[in-house]
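Undergrad: sequence and predicted structure, then a few things I'm wondering about:
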Amino acid sequence: MLYSIGVIETHGFPASLAAADAMVKAGQVSLLGINQADSGRQFVTIRGRVGEVDRAMEAGIKAANACPNNGKVTAHYTVPHPTENIESVLPLHFDEKSEPFRV
């Protein structure tokens, strides 16, 4: 099955939590994680079918931007059909924690 990967970068944890919540509710996607970067930035990463990831990304961006206390999306990107070398370098695979929630 062909998968897509979507990443939303937010400023602040509440915005990333709002984005993650909206994404898993809007599309049939798997949440791969919320990772911390520098200066209060967070990365929310999802994986699923291309159409589902697109729908989930739209909902996540909207939810993060609507978050109070200056929550906002600083960047976002979708990788449709990532190649094997991208998956081997980046932590985008399913692991034992995320496997039960795999879609």
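TA: The structure has been received and is ready for your questions.

Undergrad: going forward, measure contacts and count neighbours with C-alpha atoms only.
TA: Will do.

Undergrad: just checking, V44 touches E9?
TA: Yes. V44 is within contact range of E9, at 6.5 Å (criterion: C-alpha atoms under 8 Å).

Undergrad: shared neighbours, these two?
TA: Taking C-alpha atoms under 8 Å, 6 or more residues apart in numbering as the criterion, V44 and E9 both touch S16.

Undergrad: center of the protein - which residue?
TA: Among the residues of the chain, the one closest to the centroid is T45, at 2.8 Å (C-alpha atoms, centre = their mean).

Undergrad: adding another structure so you can compare the two:
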Amino acid sequence: MPQAVGVIQTVGFPAVLAAADAMVKGGRVTIVYFDKAERGEFLVAIRGPVSEVKIAMEAGKEAAERSYNGKISSHYIVPNPPENLLTVLPLDFTEEVEQFRVS
């Protein structure tokens, strides 16, 4: 089944928390990466089937915008990322997240 990567970057922590929560509840996806970006921004990345990532991303964007002072600075979906992208960037399923992987 083709996999996708979805990323949402927000201004402030509450918005990224709301986005992450909505994404895992909105679609069969797994959070594979979370970190601080720049200037008080945060990002969260998910993986899952392409159709599920699209649904989860919409839920995450809506939740982030609804959060107090929520603002999305960027978002993107990469359907069927090539293996070299997954090798170089921290987007692969790790041992830490493998137990939460949704198939």
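TA: Great, that's in hand. Fair warning: this is a prediction, and the values are worked out from it, not measured in the lab.

Undergrad: ok, and what's touching the longest helix along structure 1?
TA: Using DSSP state H to define each element, structure 1 has its longest helix at helix 50-65. Contacts of helix 50-65 of structure 1 from elsewhere in the structure, counted by C-alpha under 8 Å, 6+ apart, are 2-8, 10, 15-29, 46-47, 71-73, 78, 80-81.

Undergrad: show me what counts as buried in it.
TA: Under the neighbour-count criterion of 16 or more other C-alpha atoms under 10 Å, helix 50-65 of structure 1 has 50, 52-54, 56-65 buried.

Undergrad: please report how far H81 of structure 1 lies from S98 of structure 1.
TA: Here H81 of structure 1 is placed at a distance of 20 Å from S98 of structure 1 (C-alpha to C-alpha, to the nearest Å).

Undergrad: an error on my part: the question was meant for D21 of structure 1.
TA: According to C-alpha to C-alpha, D21 of structure 1 and S98 of structure 1 sit 15 Å apart.

Undergrad: who's more crowded, these two?
TA: Neighbour totals were compared for D21 of structure 1 and S98, and D21 leads with 17 against 13 (other C-alpha atoms under 10 Å).

Undergrad: could you check the angle the strand or helix carrying that one makes with helix 50-65?
TA: Per DSSP states H and E: D21 of structure 1 is located in helix 13-26. With axes from the mean of the first three to the mean of the last three C-alpha atoms, to 10 degrees defining the directions, helix 13-26 of structure 1 sits at 150 degrees from helix 50-65.

Undergrad: how far off centre is whichever helix or strand comes after helix 13-26 of structure 1?
TA: Sequence-wise, the next helix or strand downstream of helix 13-26 of structure 1 (DSSP H and E) is strand 29-36. Computed by C-alpha atoms, centre = their mean, to the nearest Å, the chain-centroid distance of strand 29-36 of structure 1 equals 5 Å.
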